[in-house]
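Asker: Predicted model and sequence follow; I will ask about them next.
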Amino acid sequence: MARNEDRRKALKNIIAGTAALTAGGMFSSFPVQAAQSVPHKGNINHAVCRWCFSQLSVEELCIASREIGIKGIDLVGPKDWPTLKKYGLESSMCNGAEINLIHGFNDKQYHSKLIEKYSEMIPLVAKSGYKNLICFSGNRAGKDDETGLANSTEGLKQLMSLAEKHKVTLVMELLNSKIDHKDYQCDKTPWGVELVKRVGSDNFKLLYDIYHMQIDEGDVIRTIKNNHQYIAHYHTAGVPGRHELDELQELNYPAIMKAIVETGFKGFVAQEFIPVKADKLASLRQAVALCDV
């Protein structure tokens, strides 16, 4: 499966408002009144990425999330924010301002369009009471690390005063370039950290995707401990395969979550695995329980 293409298509559909497919059977009959939050330990703010459960409507995912004890849904745009509010859920990582994953801030030819789109979206995020808005470096397309850093810094700095005014954090995701997102530039923590330092604002940080960084650099716990001050958000998935957080994958998620908690992190950890088991909501429930340290 070309999962990078799957995610690009899913994100595109979510932005366009067409990704919420009506689920049948057990999902469509799930009663709204049954949505009662499961108590957790309170050390991790749990979230889930909407695109991974696109067989559910946004409302059905909200109902299931409330029942599981999830507090936020990632990668949801303005069209679906009222539904999240209806169920008391946060849009934990907003999207909709990006062009796509490959055309990002590291290329000056996209700056004007990105600045226009983010300048429109930042106030909307703030007005709805949310804090995080995702962004991407884009692909290298022949650019060396320094050129990508310089270009990204130049573009992002033009948005920082607006982000600071509205108390919104632009969050650049670290993605692996080995398997899923060939040629993506923000594919190593040191590159991302250097960009955060150059932008020089508390309103620009990183999304540390544990799955992606295990593939491209490993040493997850040490990296998190050494760089937690530059990280605003976390994503999970099993390695290899990007599937369930089960015994078939190699990451020790309870240990990773304990390391995150020890840094004093108060943001969200979002499940971003692609469930392959028949009962997909059971897989989500299991992943949240595993990460609830």
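Answerer: Now that the structure is in, tell me what you want to look at. Residues are numbered from 1 along each chain as shown.
Asker: CA only for contacts and neighbour counts going forward, please
Answerer: OK.
Asker: Contacts made by stretch 115-124 with the rest, please.
Answerer: Stretch 115-124 is contacted from outside by 78, 96-98, 133, 155, 158-159, 162-163, 166, 168, using C-alpha atoms under 8 Å, 6 or more residues apart in numbering.
Asker: What ranges does the stretch 101-250 of the chain have for its strands?
Answerer: With DSSP state E, counting those that start in this stretch as the criterion, the stretch 101-250 of the chain has strands at 132-135, 169-173, 204-209, 231-236.
Asker: Output these in a markdown table; the columns should cover distance to residue 11.
Answerer: Conversion of the strands of the stretch 101-250 of the chain to a markdown table gives the following (distance: least, C-alpha to C-alpha, whole Å):
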| stretch | distance to residue 11 |
| --- | --- |
| strand 132-135 | 12 |
| strand 169-173 | 14 |
| strand 204-209 | 16 |
| strand 231-236 | 15 |
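Asker: Quickly note the distance from residue 239 to residue 210.
Answerer: 9 Å (C-alpha to C-alpha, to the nearest Å).
Asker: here's the one I want to compare it with:
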Amino acid sequence: MSNRRKAIAKIVGASIGTVLSGSPGFATGSSPTGFRSGIRHSVCKWCYGKVPLEDFCKTVKSIGIESVELLGPAEWPVLKANGLDCALPHGAGLGIEKGFNEPDYHNELVRSYEEVIPLVARAGYRTLICFSGNRKGKTDEEGLVNCEKGLKRLLATAEKHKVTLIMELLNSKVDHKDYQCDHTAWGVELCKRLGSDRFKLLYDIYHMQIMEGDVIRNIRENIAYIGHFHTGGVPGRNEIDATQELYYPAIMRAIAETGYTGYVGQEFIPKRDWLESLKESIKICSI
């Protein structure tokens, strides 16, 4: 089981009962003229599991990060005490592998999300992560039909509380074998069938580079269906610096050019000093 899968399972259980230097071409520093916005910075806590949350919050805020994400209701008071947002809360559902593509889970999933969505709204947050689940032999069409049926049961609650459900695009090649929402086109088709602004996609750049590449074009063409972004170096899900194959300054510029005003969440596992790596990632993504 991956570290992230373990972290998510733990969160669900609890919630419900430098700076770059010497790397030519990566340091950008200023925003090019004509962009409607820069990048708002968030970070996923699970990548830094050994760092106490209170200490983590104080440290990341000091380097310009506005949000710590993938945390559930039990952790939100710590964020609020430190003046931080939660760009993408967790806390509902049955984990990554058991999602809305399986009708047998729908009743339990609906109960869980209907319990947590009001908590998200009461805390002043705007999103809540969800998952398709693993295929387990289902065709893409069967998965779409099942997800549509299950998620439609939640749209009225999501719309009432102004909370957007965000389904994550994950790779099924390396990290999440058999996961169904593993291509942008599949996720976009689900968005179209649901026809609600209260359902969007988490475009995880790391995962989608592994599955399909063509990252910038896919972002530009599908930004209307994207509600959040994650980073990560390819291969390995480590630092997003010049040691990996993606050029994040260009990706961030493309995101900003679309007019996107949400957060970009850093979700890489540092191989070096975690704080220096995080500072570096923020510099790289500050266009």
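Answerer: That came through fine. The structure displayed is predicted, hence computed values, not measured ones.
Asker: Residue 239 and residue 210 of structure 1: which has the busier surroundings?
Answerer: Shown here are residue 239 of structure 1 and residue 210; by other C-alpha atoms under 10 Å, residue 210 has more neighbours (25 against 20).
Asker: hang on, that one packs against residue 234?
Answerer: Yes: Residue 210 of structure 1 is in contact with residue 234 according to C-alpha atoms under 8 Å; the separation is 7.0 Å.
Asker: Mind jotting down where the helices sit in structure 1?
Answerer: 3-16, 58-68, 81-86, 111-127, 145-166, 189-199, 210-216, 220-227, 253-262, 280-291 (DSSP state H).
Asker: Around whichever residue in structure 2 pairs up with residue 231 of structure 1, how many other residues sit close by?
Answerer: Residue 231 of structure 1 maps onto residue 226 in structure 2 when the alignment is built from TM-score structural alignment. If you count neighbours by other C-alpha under 10 Å, residue 226 of structure 2 ends up with 23.
Asker: Which residue, other than its chain neighbours, is closest to residue 226 of structure 2?
Answerer: Spatial nearest neighbour of residue 226 of structure 2, chain neighbours left out: residue 201 (4.6 Å); criterion: C-alpha to C-alpha, 6 or more residues apart in numbering.
Asker: what's the counterpart of the one you found in structure 1?
Answerer: In structure 1, residue 201 of structure 2 lands on residue 206 (TM-score structural alignment).
Asker: residues contacting the spatially closest residue to residue 198 of structure 1 that is not a sequence neighbour?
Answerer: Leaving aside its sequence neighbours, residue 198 of structure 1 sits nearest to residue 153 (C-alpha to C-alpha, 6+ apart; 6.4 Å). Neighbour list for residue 153 of structure 1: 105, 195, 198-199 [criterion: C-alpha under 8 Å, 6+ apart].
Asker: Residue 69 of structure 2 and residue 57 of structure 2: what is the separation?
Answerer: Counting by C-alpha to C-alpha, the gap from residue 69 of structure 2 to residue 57 of structure 2 is 11 Å.
Asker: For residue 91 of structure 1, see how far away the aligned partner of residue 75 of structure 2 in structure 1 is.
Answerer: Under the alignment (TM-score structural alignment), residue 75 of structure 2 maps onto residue 80 of structure 1. For residue 80 of structure 1, the distance to residue 91 of structure 1 equals 9 Å [C-alpha to C-alpha].
Asker: The two: which is more packed in?
Answerer: Under the neighbour definition other C-alpha under 10 Å, residue 80 of structure 1 and residue 91 were set side by side, and residue 91 has more, 29 against 16.
Asker: picking up where we left off before, can I have the buried ones of the contacts of residue 153 of structure 1 as a ChimeraX selection?
Answerer: Entered in ChimeraX, the line below selects the buried ones among these, by 16 or more other C-alpha atoms under 10 Å:
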select :105,195,198,199
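Asker: Go through the contacts of residue 153 of structure 1 and say which is closest to residue 69 of structure 1.
Answerer: residue 195 (34.4 Å; C-alpha to C-alpha).
Asker: ok now do that closest one, which residues does it touch?
Answerer: Residue 195 of structure 1 touches 149, 152-153, counting by C-alpha under 8 Å, 6+ apart.
Asker: Kindly recompute the last result at 10 Å.
Answerer: Residue 195 of structure 1 sits next to 146, 148-150, 152-153, 156, 172, 186, 189, 204-206, 230 when contact means C-alpha atoms under 10 Å, 6 or more residues apart in numbering.
Asker: That one pairs with which position in structure 2?
Answerer: In structure 2, residue 195 of structure 1 lands on residue 190 (TM-score structural alignment).
Asker: can you check residue 166 of structure 1 too?
Answerer: Using TM-score structural alignment, the partner of residue 166 of structure 1 in structure 2 is residue 161.
Asker: Now that match: closest residue in space that isn't a chain neighbour?
Answerer: residue 121 (5.9 Å).
Asker: and the counterpart of the one you found in structure 1, what does it touch?
Answerer: Under the alignment by TM-score structural alignment, residue 121 of structure 2 pairs with residue 126 in structure 1. Counting by C-alpha under 10 Å, 6+ apart, residue 126 of structure 1 makes contact with 132-133, 163, 165-169.
Asker: For PyMOL, write the select line for the buried members of the residues you listed.
Answerer: A single PyMOL command selects the buried members of the contacts of residue 126 of structure 1 (16+ other C-alpha under 10 Å):
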select buried, resi 132+133+163+166+167+168+169
